[in-house]
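A.B. asks: from the sequence below, what's the structure:
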Amino acid sequence: MYDLTAMAAWIEFAVRWLHVITAIAWIGSSFYFIALDLGLHRDRNLASGADGEEWQVHGGGFYHIQKYLVAPDQMPGDLVWFKWESYATWLSGFALLMLVYYLGANFYLVDPAVADLAAWQAILISLASLGFGWLAYDWLCKSRFGEDNTRLMVLLFVILVGMAWFYTSVFSGRAALLHLGAFTATIMSANVFLTIIPNQKIVVADLIAGRVPDAKYGKIAKQRSTHNNYLTLPVIFLMLSNHYPLSFASEYNWLIASLVFLMGVTIRHYFNSMHARAGNPHWTWAATAVIFVVIMWLSTAANVTGADREEAQGAGLRFAQAEGYPEVHDIVMGRCSMCHAAEPVWEGLHWAPKGVRLDNAYQITRNARAIYLQSGLSHAMPPANLAMMQEGERAAIVAWYEGATGG
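C.D. replies: The predicted model follows:
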């Protein structure tokens, strides 16, 4: 049991690391090319026939960059396509979603106090929602309504608000915000895979053949790239939100998630304006600060603790009935609950770290795996062993968990 659990934890860590690496690569290249395109000098009559140019300095070297709207006389054989960063980010993210939220659905995805779903039902809702997101978005973009990009983006924001409310109505708070991020990231990656890259290939083929490309392909790709540009920062926030219970463990978590998208718009508008030399819109920082203050207030205006029952039920019943549970219950209540409680008594703490409560039977059995990994197999908790947990107590936790799971 030890080897399998430890291996699963390391696999999850490896996939998470891969996801972070590929996301950095995708976001970095995306932000760079957006800044480059907006900052090109297009008022110069270039002998090369390029549409614009820019000189940059980095790492002790100077770079002269030019953008062409038509194919050069001889198409280079080593043309680089920036697409794999996007694909790898989504694939690794989906793998992580399966490892954490699908395989651990009873712990992380389902909260009976929100919606009493079976694990398979919650997983189907998750998958269906991601597919729905892309299909609905793509249909709107291709419709006549989508011809006005401002109008379209307003409607998309309304849809995101609706999805935020939906997710918080069916999943745990942590899973809800994570899924809203996955919902948005799926749209972004599908934009690259199903629209932007195919359209670019059509344009390149026309240019190589000496044909004038249809302007609609560039217009469509530009629209989708603009959407991706403004959605990137909210997705990062939502993906990190599961580490900050103030963002998801609130009655207004759906509203907090919605406001995050507005912050993404204000921040990106500032940098886009600066890159395009279109002025310095300082008001965007004031707007961002106001939105963030509202989010801070909403996070503490009400506190939703999720399932708040004293008796374990569902999947936790197995752990409550396992041999050694009474001893483990006393260990956790004595060593952990002073911090992991609705009202922590440890000085300086005002809420349970990461939203994890261990102050009643339901919460202890629901978080059995985390207790096993953090305080049984490892010495991660209590931090610096401030609660003076003994080795015998850690051994009791291991014996209890492995006895309950057949290890």
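A.B. asks: switch to C-alpha atoms for all contacts and neighbour counts from now on
C.D. replies: Will do.
A.B. asks: who touches I125 in this structure?
C.D. replies: For I125, the contact set (CA atoms under 8 Å, 6 or more residues apart in numbering) is empty.
A.B. asks: now stretch 57-74: buried residues?
C.D. replies: Q66, K67, V70, A71 (16 or more other CA atoms under 10 Å).
A.B. asks: got it, and stretch 87-99?
C.D. replies: Y87, A88, T89, W90, L91, S92, G93, F94, A95, L96, L97, L99.
A.B. asks: before we move on, what about stretch 50-59?
C.D. replies: Buried residues in stretch 50-59, counted by 16+ other CA under 10 Å: A50, D51, G52, E53.
A.B. asks: got CSV for the buried residues of stretch 87-99, with distance to V356 and secondary structure too?
C.D. replies: Shown next, in CSV, are those (distance: CA to CA, whole Å; DSSP: H, G, I helix; E, B strand; the rest coil):
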residue, distance to V356, secondary structure
Y87, 33, helix
A88, 31, helix
T89, 28, helix
W90, 28, helix
L91, 29, helix
S92, 26, helix
G93, 23, helix
F94, 24, helix
A95, 24, helix
L96, 21, helix
L97, 20, helix
L99, 20, helix
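A.B. asks: can you give me the helices in the stretch 251-400 of the chain?
C.D. replies: Along the stretch 251-400 of the chain, counting by DSSP state H, counting those that start in this stretch, helices occupy 253-275, 283-301, 316-321, 325-335, 361-366, 368-371, 391-405.
A.B. asks: one more, for comparison:
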Amino acid sequence: MYDFAVMGAWIEFAVRWLHVITGIAWIGSSFYFIALDLGLHRDRNLASGADGEEWQVHGGGFYHIQKYLVAPDQMPGDLVWFKWESYATWLSGFALLILVYYLGAEFYLIDPAVADLAVWQAVGISLASLAFGWVAYNLLCRVFVDANQTALMVALFGVLVGMSWFYTAVFSGRAAMLHLGAFTATIMSANVFRIIIPNQKIVVADLIAGRTPDAKYGKIAKQRSTHNNYLTLPVIFLMLSNHYPLSFATENTWLIASLVFLMGVTIRHYFNSLHARTGNPHWTWAVTALIFILIMWLSTAPLHQGEEPETAQGADLRFVQAEGFEDVQDIVLGRCSMCHAAEPVWDGLHWAPKGVRLETEYQIARQARDIYLQAGISHAMPPANLSYIEEDERALIVAWYRAATGS
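C.D. replies: Purely as a prediction, here's the structure:
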């Protein structure tokens, strides 16, 4: 029988790889076009009627780029659309959310110490929150359509702070940070799917029909694209946060997540100002550094431990009851728990790596799949085999996991 844990791990790896590839493509094109738009020379009377132009050099060649404020006089025959990068990034990210957090809800999504949810409840909250994000954001854009755009960004920041608190109140710290990233990425991708591309299609349809396109469609699309530009860096931070417990396993996780969005604004403000030739605001780096130092200080609050049951619950009981669990428990306690503990005894460690604790039956059962893959099938753990786990001990871990899962 094929090892479904191994197959699942490789599928997860493949989807994650795809997600990173498409994310690079989307972010790269987004950053490039924002920089291009800001850097266009609009003080030139161009014979083509374009709004601005710029000369660039790359890869041994020169590029002459022009932008039309609304549209050219005639529809070009070889128009390139930038949309699949966004769609593929969201779809692969959602697939990864299903593989890791929905199918592994008991391990990564639900923390009984935070909210004792059933799997269906946790998944339902996750899906509803992503839909709510787009509805709330789109409504704000419509309400503030004629207002100062700074007011809109402040209102959006208020929503993000509220969602930061909400996610930490219902999910594990790791899942809370990841979901805030997914919440924001859903808004960004929906901007492309629901606003930017449809508006561009309206302009194209007008050109084909011989009508003069309305400039408002391009203006709205540019507004949403600018929002995406400022939200990109926080999303990347939130997606990477699951590797660093200091960001997701403290009492101040929601504050840390909120401040990350401010850092995204300060960093992008610097580059956008530079590209627009409106100044070189070095102060933004000082502000970013101060915010990051504040985040570091907030992370030193006690790590969120919570009160965990002393015995396994639900589906985890099969791992405790499986043949060989006593031997595996002794192996884990002897080879792993000196680091993976509430108070690690390994010199230099102040918290459990990735927030994973392996001191009780319940904790070992919850991490059964990772123990199997990282210490049984592979030699990833312990790192450099610092605790000298033996091959026969790895074999016992493999036999125990397979006995529990029937694989």
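A.B. asks: thinking again about what came up before, relative to T195 of the first structure, which of the helices of the stretch 251-400 of the first structure is closest?
C.D. replies: helix 253-275 (22.4 Å; CA to CA).
A.B. asks: need the residues that contact that closest one.
C.D. replies: 34-36, 38-39, 157, 160-161, 164-165, 168, 173, 177, 229-234, 237-238, 247, 279-282, 284-285, 287-288, 291-292, 295, 298-299.
A.B. asks: likewise for stretch 390-407 of the first structure?
C.D. replies: Outside stretch 390-407 of the first structure, the residues that touch it by CA under 8 Å, 6+ apart are 1-2, 318-319, 322-325, 327-328, 331, 368-369, 371-372, 375-377.
A.B. asks: next one: stretch 106-118 of the second structure
C.D. replies: 100-102, 119, 122, 168-172, 174-175, 306-308, 366-367.
A.B. asks: PyMOL command for the buried members of the residues you listed?
C.D. replies: Here is the PyMOL command that selects the buried residues among the contacts of stretch 106-118 of the second structure (16+ other CA under 10 Å):
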select buried, resi 100+101+102+119+122+168+170+171+172+174+175+366+367
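A.B. asks: mind checking which of the contacts of stretch 106-118 of the second structure land in helices?
C.D. replies: Using DSSP state H, V119, A122, T168, A169, V170, R174, A175, R366 are the members of the contacts of stretch 106-118 of the second structure that sit in helices.
A.B. asks: can you select the buried ones from the contacts of stretch 390-407 of the first structure in PyMOL?
C.D. replies: The buried subset of the contacts of stretch 390-407 of the first structure, as determined by 16+ other CA under 10 Å, is captured in PyMOL by this line:
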select buried, resi 319+322+324+325+328+331+368+369+371+372+375+376+377
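A.B. asks: off-centre distance for the longest helix along the first structure?
C.D. replies: If you go by DSSP H, the first structure has its longest helix at helix 2-39. Distance of helix 2-39 of the first structure from the chain centroid (CA atoms, centre = their mean, to the nearest Å) equals 11 Å.
A.B. asks: what packs against it?
C.D. replies: Here helix 2-39 of the first structure touches helix 84-97, helix 215-240, helix 253-275, going by 3 or more CA pairs under 8 Å, 6 or more residues apart in numbering; DSSP states H and E.
A.B. asks: rerun that using 7 Å as the cut-off
C.D. replies: helix 84-97, helix 253-275 (3 or more CA pairs under 7 Å, 6 or more residues apart in numbering; DSSP states H and E).
A.B. asks: so for it, what gets flagged as buried?
C.D. replies: Under 16+ other CA under 10 Å, the buried positions of helix 2-39 of the first structure are 12, 15-16, 18-19, 22-23, 25-27, 29-30, 34-39.
A.B. asks: same question, stretch 236-247 of the first structure
C.D. replies: F237, L238, M239, S241, N242, P245, L246, S247.
A.B. asks: so the fifth one makes contact with G173?
C.D. replies: No: assessed by CA atoms under 7 Å, N242 of the first structure is found out of contact with G173, at 8.6 Å.
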